[in-house]
Structures are given as structure tokens and as C-alpha cells.
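Structural data only, the sequence is not supplied:
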């Protein structure tokens, strides 16, 4: 498959011409089509700035890969969804809700998190993680050392605390790109795994 131009019309507030790909961005777009079936609109917009698109993708992959002794996929997606809901970022809410529905097979539970994670049935560990990333997203200037205590008390390790913070920080970045540029959500995630 060869992608010559990636469509950018009506996917953000920007008046962009179609993105002409580089070999690196073409590979990224092809991988996205192969794994998801579509190119995410944020990727298409950032295709105008290949260095940022490639760096964003590398950081995203580094933070979403599970490894032994780290956060599991459900916890990672819970962080992404809580942060994205707090920021009201539709592309990310739709995408991470879909991934969490895929992981859990429970569309109703995920829907509850989309409305208000505080009312959702969460384990003590999940609740500590969600509360921490919500505070870090809503009022980062108020986060203090004592805010780590509930994480530790629920069994989150020091290494995992780094993951929690890094994942929350990354999705705040991603949300700001989408919100700042008016990136429209792809419809595919909204419709999937229901």
C-alpha cells in the first residue's frame, strides 16, 4: 500500500492542504490502517509536522506497552480515559473508551467512567490511580508529596507511580493538541466494542 496524501479536510479547525507523507510518516499511517483500520485524525493533522508526529507516536507506544511488573492495560486505559474525560477531549474519550471496552468487555462499566468515574465500581487500586490522575489533570499545582500515599497504600509501586504520572502527562499533552486544534473524533472508536 502506498499513501501519497492523507486527507486533512474537515478533521480540525485548521485549513490544511492534504499531508504529503515522508517515508517515516507513511509507515506510521500504514501501520495505523493495518492495526485500527483508519488513520486517526490527530495523526493526519500532526502529519503537517512530521518530527512531532513521530515523537508523539514513539512516546504513545512507550507508555501503552504492558510489561511485567508494570501497570496493566486496563489501568493504563483507565488513566487515559479519566484524563480525557476531565479535559473533555472527544477524540481521546471515544478512543480510550473503545479500548477499555475491548479490554473489559463491559460497555456499561466503561460508560459509567465516561460519565463520572467516582460512581464507577473500581478496585481500591484503580480508585487511587483515578483520583490521583484526576487531581494531576485538574489542578497540577495542588499536587503534593502526600498525594502519593493512597497510591502506595493500594499497592502501586514506586516504578508504577512513574508510569501513572507519565501516562497522565502524555494524555494531557495529547488532549491539548486535539482541543487546541479542534481535531474531530474519528467515528470508528465510538462505534466499536459495544
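Great, that's in hand. These figures come from a predicted structure and were not determined experimentally. Numbering: from 1, shown residues only.

only C-alpha atoms for contact and neighbour calcs from this point on.
Fine.

Counting by contacts, list what the helix ranked longest in the chain packs against.
Using DSSP state H, we find that the single longest helix of the chain is helix 158-181. Taking 3 or more Cα pairs under 8 Å, 6 or more residues apart in numbering; DSSP states H and E as contact, the helices and strands that helix 158-181 lies on are helix 50-64, helix 73-87, helix 124-138.

Buried residues in the last one, which are they?
Buried residues in helix 124-138, counted by 16 or more other Cα atoms under 10 Å: 125-137.

export these to CSV and tack on distance to residue 186?
Shown next, in CSV, are the buried residues of helix 124-138 (distance: Cα to Cα, whole Å):
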residue, distance to residue 186
125, 31
126, 28
127, 29
128, 31
129, 28
130, 25
131, 28
132, 29
133, 25
134, 25
135, 28
136, 27
137, 24
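
Just the closest of these to residue 40, please.
Nearest to residue 40 among these: residue 137, at 23.4 Å, using Cα to Cα.

contacting residues for that closest one?
83, 86-87, 168-169, 172 (Cα atoms under 8 Å, 6 or more residues apart in numbering).

so the nearest residue to residue 161 once chain neighbours are set aside is in which element?
Of all residues not flanking residue 161 in the chain, residue 151 sits nearest, at 7.5 Å (Cα to Cα, 6 or more residues apart in numbering). If you go by DSSP states H and E, residue 151 is part of helix 149-153.

Show me what that helix is packed against.
When contacts are defined as 3+ Cα pairs under 8 Å, 6+ apart, helix 149-153 packs onto helix 124-138.

quick one: the helix it packs on to helix 73-87, angle?
Comparing the axes of helix 124-138 and helix 73-87 via axes from the mean of the first three to the mean of the last three Cα atoms, to 10 degrees yields an angle of 30 degrees.

Residue 47: neighbour count?
Counted with other Cα atoms under 10 Å, the neighbours of residue 47 add up to 25.

let's bring in a second model and compare:
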């Protein structure tokens, strides 16, 4: 895993920030603090709101474990934006520099118990494309005492972090202002008091996220994709969050439903997720593709049934599964050139979301085993 100062990060974001929008202001009020990233995402509300869920609404694992998972996955994905922000959050909530450095050097030798080491190892595997976690990794989590819902929330946090990492990386969003807060003299002088106050803010935000998505669910139809994953998370507030994000993405106007189905289909197939591939192929049929066209598309990553944009898009989507940071930022810049800001943001959110759900599908294996 790479350290913060070793990450090669593009200094020019893919889209310019749109500051002072009602969406940005509403999310900042909801969170109780500003996020630098919001101005880069505000033109597409579902993407901007999805990043508010970085304050994970978990109920079965601790906030501290959730933060450690986020740190390790962001390191694995070399996301300069998320890694730096999570590192600062750990410092602001009371983690010492020494403990963080131990995790960065090698969490297997850090002062963690076997349970936490197993969780972090599993989370790091969730960030990888090959090999991905398997039933053996789920068994390892069960052996160290995790319940089914704890495993589901661990996988949710790890794969949601993969989502945030891809979104911030592809768009090359600059470091968050929270890093500056961590460096201030007053923060260093009054760190214990700052830690108490900041933990209180995060706990209140977590409760707001739970209430928000629970109330939204009452007015939403089920999304046409990912319902098995949502059902597997039932019993955790994360189910409502995933349900809402999938629904809002599907109905957002900036990309076609066929483009969305292509993203889910190609990324699921690349990650060898049979459940998500089957669901996405069904969506493609609903969007007018014939079964033989879909089979050819999945086998050869090409089809005469696709438009020129769609043919380029599926290659870009596949490239987001496994990448090096400077390379994917260059590829994205080349592919997305000429698109509107809204289209650019939504496409980046779309491929990140498809990666999220295909990786999260590991929890279906423990449900089938049960």
C-alpha cells in the first residue's frame, strides 16, 4: 500500500467546482460541516448526496472500525483525496500519529487484535479485482466472531469506500479542507477537546443520515437493479442508503438508462459477479439489446448494436475496475472530453456505483450459505 505523499495525483480536476449551489448548502447543513468535494459534484445531486454517506450509517460495527476500514481501502486504492481526509478524521477524533503510522506501515504488525486484522485484510481484498474475497474470507470473519450483519456492514463500508475512491480519483478532486483543520495550531493545542467535539458532530451526522434515508425509502419505488443486495443488508441502516442511491442514479436524466445498464453489465462481468451480470443483462434486454448482442458484448467487449459513444464507454467502464491512479485520470480526461459537466459527473458516479455493487455482492454468498 502506498503512503499519502507517494500518490501521483493530477493537480487539475476534471471539472471545475460549482460553488454556492443550493445542493452544496443543503448537504453542508445536513452534515454539520463543509466538504471540499461537494462543489465538484453539486451539478448532479444524487452523486453529491452519495458522498454524504461517507459518514457511514452503520449500526452493527463501531465508528472506529468503520474509519479504519476506510483508511486501509483508500490506501489500497491510492486515493489522495479520501486517504488524506480519512487520515485527518482519525487524528481529529483522537487517534495518535503513532497508531496511524503503524497502520500505514503494516496493519498486520500494528497493535490490533486478531478480529480487527482479519476485518482489515478482508476490506483490502474488497478493493482488489483479482483475487476478490471469496467464501473462505467470509469464513475467516465468522471465525473471529463477526455476525452475519457485522460482515455485511464491513463489506458495505469497504465497497462504499471503493465507490468514493473511484469518484474522487477519476475526477481528480483536490485534497479536502479537513486536512488543513488537522494542521492548525489550536487543533494541536486542544486536541483532546477537539476530538470530543468532532466525534459528537460525526455521531449527529450519522443519525441524520439514518433518518434521512429511512424516511426517503417510504416514497421510493424499488430500483430495477441491486434488490438482492439491498435485501441482504436488511437489518442495517445501510440498506436504505444503497436503495436510495441506486434509485436516484437510475432516474437521473444526465445519462440514458441503456448507458447505466451497460456500466453495470460490463463492470459486473469484469469482476466475475454472476448475480449482478444477470441483473444487468436483463436491463439491457429491456433497453432493446438482443440476447445474442449481449452475449457477444460480454465475450468480446464489442457489438454492432452499440453506438460509437457506447462502444467507447464500455472500454472506459472496464478500465475503472483495476487501474493505476495517473493512468485512469488520463483515460478519463480523454474519454470525457467534450461532454457537459453534468454528463461527466454522472458517468464518473455511475461507473463508481457499478464497482460498488459488484464488489458488495460477496455478502450474497454468506446469505446463500445461511
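Good, I have the coordinates. Every value quoted in this text rests on a predicted model; they were computed, and no experiment measured them.

Can you pull the TM-score for these?
The TM-score (TM-score structural alignment, normalised by the length of the first structure) is 0.78; 175 aligned residues with a Cα RMSD of 2.5 Å.

one step back: how about the helix holding residue 151 of the first structure, aligned to which bit of the second structure?
Mapped onto the second structure using TM-score structural alignment, helix 149-153 of the first structure covers residues 139-143.

Please point out which parts of that stretch sit buried.
Buried positions in stretch 139-143 of the second structure, judged by neighbour count with 16+ other Cα under 10 Å: 141-142.

residues making contact with it?
Residues contacting stretch 139-143 of the second structure (Cα under 8 Å, 6+ apart): 115, 118-119, 148, 151.

ok, now with 10 Å
Contacts to stretch 139-143 of the second structure, defined as Cα atoms under 10 Å, 6 or more residues apart in numbering, come from residues 115-116, 118-119, 121-122, 135-137, 145-148, 150-151, 154, 366.

what's the average distance of it to the first structure?
Mean deviation of stretch 139-143 of the second structure from its aligned counterpart in the first structure after superposition (mean Cα distance after the TM-score superposition for the first structure): 1.4 Å.

now the contacts of residue 137 of the first structure as a markdown table including distance to residue 32 of the first structure and neighbour count?
Converted to a markdown table, the contacts of residue 137 of the first structure look like this (distance: Cα to Cα, whole Å; neighbours: other Cα atoms under 10 Å):
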| residue | distance to residue 32 of the first structure | neighbour count |
| --- | --- | --- |
| 83 | 23 | 28 |
| 86 | 26 | 18 |
| 87 | 25 | 19 |
| 168 | 23 | 26 |
| 169 | 23 | 18 |
| 172 | 22 | 21 |
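
Out of those residues, which comes closest to residue 58 of the first structure?
Nearest to residue 58 of the first structure out of the contacts of residue 137 of the first structure is residue 169 (Cα to Cα; 14.7 Å).

what does that closest one align to in the second structure?
Under TM-score structural alignment, residue 169 of the first structure pairs with residue 159 in the second structure.

That match and residue 81 of the second structure: what is the separation?
Distance check for residue 159 of the second structure against residue 81 of the second structure: by Cα to Cα, to the nearest Å, it reads 16 Å.

Next: residue 179 of the second structure.
Remark: distance between residue 179 of the second structure and residue 81 of the second structure (Cα to Cα) = 10 Å.

The two: who's more crowded?
Comparing residue 179 of the second structure with residue 81 by neighbour count (other Cα under 10 Å), the higher total belongs to residue 81, at 24 against 18.

just checking, the more buried one touches residue 172?
Yes. With contact defined as Cα atoms under 10 Å, residue 81 of the second structure reaches residue 172; the gap is 8.1 Å.

for stretch 40-49 of the second structure, the distance to its chain's centre please.
14 Å (Cα atoms, centre = their mean, to the nearest Å).

how far apart are the longest helix of the first structure and its match in the second structure?
When the second structure is superposed, helix 158-181 of the first structure averages 0.5 Å from its matched positions, counting by mean Cα distance after the TM-score superposition for the first structure.

so where's the longest helix in the second structure?
The single longest helix within the second structure, with elements called by DSSP H, is helix 191-217.

Can you give me the stretch of the first structure that the next helix-or-strand element following that helix aligns onto?
Proceeding N to C from helix 191-217 of the second structure, the next assigned helix or strand is helix 227-232, under DSSP H and E. Helix 227-232 of the second structure corresponds to no residue of the first structure when matched by TM-score structural alignment.

Remind me what helix 227-232 of the second structure packs against, helices and strands.
Using 3 or more Cα pairs under 10 Å, 6 or more residues apart in numbering; DSSP states H and E as the contact test, the elements touching helix 227-232 of the second structure are helix 148-171, helix 238-251, helix 274-286, helix 341-360, helix 363-369.

can you list the ones you listed in TSV and add distance to residue 196 of the second structure?
As requested, these are exported to TSV (distance: least, Cα to Cα, whole Å):
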stretch	distance to residue 196 of the second structure
helix 148-171	23
helix 238-251	25
helix 274-286	42
helix 341-360	32
helix 363-369	34
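
wait, which of those helices is closest to residue 131 of the second structure?
When these are compared (using Cα to Cα), the closest one is helix 341-360, at 11.5 Å.

Report the contact partners of the aligned residue in the second structure for residue 78 of the first structure.
Counting by TM-score structural alignment, residue 78 of the first structure lines up with residue 68 in the second structure. By Cα under 10 Å, 6+ apart, the residues touching residue 68 of the second structure are 74, 86-87, 90, 100, 103, 116, 119-120, 123, 158.

likewise residue 291 of the second structure?
Taking Cα under 10 Å, 6+ apart, we find residue 291 of the second structure in contact with 281-282, 284-285, 297.

same question, residue 75 of the first structure
Applying Cα under 10 Å, 6+ apart, we find residue 75 of the first structure in contact with 81, 100, 125-126, 129-130, 164.

again, 8 Å this time
Residue 75 of the first structure sits next to 126, 129 when contact means Cα under 8 Å, 6+ apart.

got it, and the one 5 residues further on?
Residues in contact with residue 80 of the first structure, defined by Cα under 8 Å, 6+ apart, are 92, 96, 167-168, 171.

Between the helices and strands packed on helix 227-232 of the second structure, which one is closest to residue 319 of the second structure.
Proximity to residue 319 of the second structure (Cα to Cα) singles out helix 341-360 among those, at 9.8 Å.

same for that closest one, what does it pack against?
On a contact count with 3+ Cα pairs under 8 Å, 6+ apart, helix 341-360 of the second structure meets helix 45-52, helix 148-171, helix 257-270.
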